[in-house]
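**Student:** Need coordinates for the following:
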Amino acid sequence: MAIESKFREDKDLAFLQYADWQDLKMLAETLIKDSSGTEQWTGQLKKTLAKNIDMYKSSEEEAYKNSWKGIAAELQLFGGDTIVNLARRKGVLYEEILHDVAQKVDADFHKGTTPIAEVEEKVLRTLFKRITNLDDMNDIYKTLDEKGLLGLTSLESNPWKTIKNGLGVGSGTGAAGAGASAIFAGIKMIPKFAKANPIVAAATLPLTVKDFSSPAYRVTVPAVCIVAMMRTKYNANSSDYDEF
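**Tutor:** Coordinates of the predicted model:
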């Protein structure tokens, strides 16, 4: 299934179709690789970009502009619970991702009443003490790393394979090793009806596996920062569209 087909219509990400293609590329690269350059498991985004770049050989700009839904869909998937994503086949809306990140970094906001752009501003000010721009990415990554919000959990393989390996089926990293027997024991205790329903199973899995499937803050925190700065830039440069 193409990554674009997993995109959920999202008013708060709709402006990406009008964004600068180089900014879209930066966002895509943040979803594909972490700040150290380690490739993360990203569904089919990398393949989608490669296909579009091959299709629009004469214009990298066209390739990225025609990939905006795939990029947005990847962010939505990273923001959702992996196991629940499996059941609904799509991720979550950007507003939920933003609110999760805002809570993660202790930004002061009110769900349902604080506008999206204002929540983004509060996230940036909480993390960096100022409103940053896309030229500040090196300092942004350095600050996020110092705050423990990057790295550590980047995956070099499909997370389901990692869980499988953690259960002692084959060899691998992630949950394998000392925690494998505990995870296996916990999953053996899940009722059969729960195994048939990923959403029910998500609530009954051992903490180690549930945490593994939770929103990937190592990705969503820097991605939200980039989206916030992209929105500020877009709104400042555009008078043709309403503020998203």
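
**Student:** switch to C-alpha atoms for all contacts and neighbour counts from now on
**Tutor:** Will do.

**Student:** What ranges does the chain have for its helices?
**Tutor:** Assigned by DSSP state H, the helices in the chain fall at 21-32, 45-55, 60-65, 68-79, 82-88, 94-104, 116-128, 137-146, 159-166, 180-188, 192-196, 198-204, 207-213, 217-237.

**Student:** Dump the ones you listed to CSV, plus mean neighbour count.
**Tutor:** Output for these, formatted as CSV (neighbours: other CA atoms under 10 Å):
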stretch, mean neighbour count
helix 21-32, 20
helix 45-55, 17
helix 60-65, 20
helix 68-79, 26
helix 82-88, 18
helix 94-104, 19
helix 116-128, 20
helix 137-146, 14
helix 159-166, 19
helix 180-188, 16
helix 192-196, 12
helix 198-204, 18
helix 207-213, 16
helix 217-237, 21
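
**Student:** quick one: contacts for the nearest residue to residue 224 once chain neighbours are set aside?
**Tutor:** Leaving aside its sequence neighbours, residue 224 sits nearest to residue 98 (CA to CA, 6 or more residues apart in numbering; 6.5 Å). When contacts are counted by CA atoms under 8 Å, 6 or more residues apart in numbering, residue 98 is found next to 116, 119-120, 224.

**Student:** which among those gets closest to residue 181?
**Tutor:** Among these, residue 224 lies closest to residue 181 (CA to CA), at 36.1 Å.

**Student:** Could you also give me the structure for this second sequence? I'd like to compare it with the first:
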Amino acid sequence: MNSTQNLYVKTLSLAGKKRKGAHGSFVQLKHCGNQSSSRTSISSSLKKLQTKTFRQGRAFIYPDSDIYSGLNGFTLTEVLAVVAIIGVLSAIALPNYINQSHRARQSEAAASLTQLQNAIVAFADENGVYPTSWKDLNEVAAIMTPSGATTQNNFGKLTLASSGCESTNQNNCYTVETIHSPQDSLYTLSAIPVDASRKKFNIVACLDLISGSSDFIKGSHAGAADIATLSCRG
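**Tutor:** The predicted structure is shown next:
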């Protein structure tokens, strides 16, 4: 710190006078330093003395207006530019966030569909017959819905339990159904979002118990998955 700054800081502590303000006790200071002193050095010294504790509480030190006469707030143009930038970033980030949220729920439903395929294989291996209902599959693996394990006696539409899926609000749920003909080894599964706005994020899968072949396709924002494109039987 140079001599001018030493004089200025020392003068601050000697020239300070308390006055009552709207928010408590403040300190009024006079700039007694050399007018040719560097404003940067003075500002640095003021930052170190920005607050000082007095017996009646904490007071703030305010410099003379001529020290900060060159400092101004943001202009309207600058504020509008920042708002515009934030708007552009939001327009880019929000769709990406929504898309990632859809994919996360789709991935959870896809994992459930894989478990259903495994349950079909396990039931056929253990019982020597083809399963014909969700209730059959529930004997080898718990098939959960938002209200608990299923007892549904067919392969009709079933709401899968998942995070965010509730029995009172199924907007975040997936429904699954299995297409199967009696005595046929081919099973085709289809999972569809309850929320119609996410219908493209569906999942289709197939499994042939005789050949052991299986297939699995997930839809995307580009388009929904089609059962006709599955290849489990030539």
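
**Student:** Got a TM-score for the pair?
**Tutor:** Here the superposed chains carry a TM-score of 0.19, computed using TM-score structural alignment, normalised by the length of the second structure; 79 aligned residues with a CA RMSD of 6.0 Å.

**Student:** in the second structure, which spans are strands?
**Tutor:** Assigned by DSSP state E, the strands in the second structure fall at 17-21, 24-28, 51-54, 57-62, 144-145, 148-149, 158-160, 174-179, 186-193, 203-208, 214-218.

**Student:** Compile those into TSV and extend it with columns for mean neighbour count.
**Tutor:** Converted to TSV, the strands of the second structure look like this (neighbours: other CA under 10 Å):
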stretch	mean neighbour count
strand 17-21	10
strand 24-28	17
strand 51-54	12
strand 57-62	15
strand 144-145	18
strand 148-149	14
strand 158-160	23
strand 174-179	20
strand 186-193	22
strand 203-208	24
strand 214-218	18
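
**Student:** Could you dump those into a markdown table and include distance to residue 86 of the second structure?
**Tutor:** Shown next, in a markdown table, are the strands of the second structure (distance: least, CA to CA, whole Å):
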| stretch | distance to residue 86 of the second structure |
| --- | --- |
| strand 17-21 | 37 |
| strand 24-28 | 37 |
| strand 51-54 | 34 |
| strand 57-62 | 33 |
| strand 144-145 | 41 |
| strand 148-149 | 45 |
| strand 158-160 | 39 |
| strand 174-179 | 35 |
| strand 186-193 | 32 |
| strand 203-208 | 36 |
| strand 214-218 | 34 |
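
**Student:** Residue 40 of the second structure: which of these is closest?
**Tutor:** Of those, nearest to residue 40 of the second structure by CA to CA is strand 57-62, at 15.7 Å.

**Student:** Who are the packing partners of that closest one?
**Tutor:** strand 24-28, strand 51-54 (3 or more CA pairs under 8 Å, 6 or more residues apart in numbering; DSSP states H and E).

**Student:** Any chance of the ones you listed in a markdown table with distance to residue 191 of the second structure as columns?
**Tutor:** Shown next, in a markdown table, are those (distance: least, CA to CA, whole Å):
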| stretch | distance to residue 191 of the second structure |
| --- | --- |
| strand 24-28 | 66 |
| strand 51-54 | 64 |
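
**Student:** ok, for residue 207 of the second structure, nearest residue in space, not its chain neighbours?
**Tutor:** residue 214 is the one closest to residue 207 of the second structure (CA to CA, 6+ apart), at 4.4 Å.

**Student:** State the distance from the one you found to residue 145 of the second structure.
**Tutor:** 25 Å (CA to CA, to the nearest Å).

**Student:** now swap in residue 114 of the second structure and tell me
**Tutor:** In terms of CA to CA, residue 114 of the second structure sits 16 Å off from residue 145 of the second structure.

**Student:** Please apply the same query to residue 134 of the second structure.
**Tutor:** With CA to CA as the criterion, residue 134 of the second structure and residue 145 of the second structure are 11 Å apart.

**Student:** Common neighbours of those two, please.
**Tutor:** Contacts common to residue 134 of the second structure and residue 145, judged by CA under 8 Å, 6+ apart, are absent.

**Student:** In TSV, list the contacts of residue 98 of the first structure along with distance to residue 181 of the first structure.
**Tutor:** Listed next are the contacts of residue 98 of the first structure as TSV, based on distance: CA to CA, whole Å:
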residue	distance to residue 181 of the first structure
116	43
119	42
120	41
224	36
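
**Student:** Helices of the second structure, start to end?
**Tutor:** Using DSSP H, helices in the second structure cover 3-15, 39-48, 76-127, 134-137.

**Student:** What separation do you get for residue 116 of the second structure and residue 178 of the second structure?
**Tutor:** According to CA to CA, residue 116 of the second structure and residue 178 of the second structure sit 10 Å apart.

**Student:** no no, residue 40 of the second structure
**Tutor:** For residue 40 of the second structure, the distance to residue 178 of the second structure equals 75 Å [CA to CA].

**Student:** nearest residue to residue 213 of the first structure other than its sequence neighbours?
**Tutor:** residue 82 (4.7 Å).
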